[in-house]
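S.K.: got a structure for you, letters missing:
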């Protein structure tokens, strides 16, 4: 559980992974042209470029979605670190210290009852 982060940061992580994966696919596809693999290399480059571009567009959509959700989140102050953090849903984690937060007492994991 120590690798968990807030929901907004999880969406941003997926956007970053799609961006890096798309660029990696485009670079791998470029090897077919750089190393002069003939017609097969050009076809491979085209296919990998298209798949990489689709991954980049998907990352743009994920970043846009995370940004739109981020504008409508509830900003609360973390009881552990005292920093303002954004909260999505009924429970979330602090963006800084990863403490589990909840606005609803029945969903609060730190409650004694």
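M.R.: On my side now, so go ahead. Here the structure is a predicted model, which means the values were calculated and not measured.

S.K.: all contacts plus neighbour counts: C-alpha atoms, from now on.
M.R.: Noted.

S.K.: elements contacting the helix or strand harbouring residue 29?
M.R.: With the criterion set as DSSP states H and E, the secondary-structure element containing residue 29 is helix 7-34. The contact analysis (3 or more C-alpha pairs under 8 Å, 6 or more residues apart in numbering; DSSP states H and E) places helix 7-34 against helix 38-71.

S.K.: off-centre distance for the helix it packs on?
M.R.: Distance of helix 38-71 from its chain centroid, counting by C-alpha atoms, centre = their mean, to the nearest Å, is 14 Å.

S.K.: check stretch 15-24 too.
M.R.: On C-alpha atoms, centre = their mean, the centre of stretch 15-24 falls 10 Å from the chain's centre.

S.K.: which residues does it contact?
M.R.: Residues outside stretch 15-24 that contact it (C-alpha atoms under 8 Å, 6 or more residues apart in numbering): 51-56, 58-60, 62-63.

S.K.: still on that earlier bit, next, the buried residues of the helix holding residue 29.
M.R.: Across helix 7-34, burial judged by 16 or more other C-alpha atoms under 10 Å covers 7-9, 11-13, 15-16, 18-23, 25-26, 29-30, 32-33.

S.K.: want to compare, so here's the second one:
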């Protein structure tokens, strides 16, 4: 999965966790449970950011064959962060478009 997708998922976890905790304001009976559930969501988002945040600067930048913009693929199969073109790493270490 593309690093940007993981970061977006982490952001969703953070906002969803805060939203769930905020719902506890309206129900005194559910407040402890919603606080715990929201805290788990926030913690999941933070852990994802810690895992995938520092990965991006250490990755080599390539130029996308379709849109010509710079992107940083992370694995054997990845996609351009801008146009979504699937890319596959060749044995020589370069990336080329991948057709399933």
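M.R.: Thanks, I have the structure now. Values in this document were obtained by computation on a predicted structure and should not be read as measured data.

S.K.: give me the TM-score for this pair.
M.R.: After superposition, the two chains reach a TM-score (TM-score structural alignment, normalised by the length of structure 2) of 0.81; 95 aligned residues with a C-alpha RMSD of 1.9 Å.

S.K.: filter the contacts of stretch 15-24 of structure 1 down to the buried ones and hand me the PyMOL line.
M.R.: Those of those that count as buried under 16+ other C-alpha under 10 Å are selected in PyMOL with:
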select buried, resi 51+52+53+55+56+58+59+60+62+63
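
S.K.: now the contacts of stretch 15-24 of structure 1 as a markdown table including distance to residue 73 of structure 1?
M.R.: Output for the contacts of stretch 15-24 of structure 1, formatted as a markdown table (distance: C-alpha to C-alpha, whole Å):
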| residue | distance to residue 73 of structure 1 |
| --- | --- |
| 51 | 33 |
| 52 | 31 |
| 53 | 30 |
| 54 | 29 |
| 55 | 27 |
| 56 | 26 |
| 58 | 23 |
| 59 | 21 |
| 60 | 20 |
| 62 | 16 |
| 63 | 15 |
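
S.K.: out of the contacts of stretch 15-24 of structure 1, flag the one nearest to residue 87 of structure 1.
M.R.: residue 63 (17.1 Å; C-alpha to C-alpha).

S.K.: so which helix or strand takes in the residue lying closest to residue 1 of structure 2 once chain neighbours are set aside?
M.R.: Nearest residue to residue 1 of structure 2 in three dimensions, chain neighbours excluded: residue 78, at 6.5 Å (C-alpha to C-alpha, 6 or more residues apart in numbering). For residue 78 of structure 2, the host element (DSSP H and E) is strand 77-79.

S.K.: residue in structure 1 paired with residue 60 of structure 2?
M.R.: Under the alignment (TM-score structural alignment), residue 60 of structure 2 pairs with residue 74 of structure 1.

S.K.: OK, contacts around its match?
M.R.: Here residue 74 of structure 1 is in contact with 86-88 (C-alpha under 8 Å, 6+ apart).

S.K.: which of the residues you listed fall in strands?
M.R.: Taking DSSP state E as the definition of strands, the contacts of residue 74 of structure 1 contribute 86-87.
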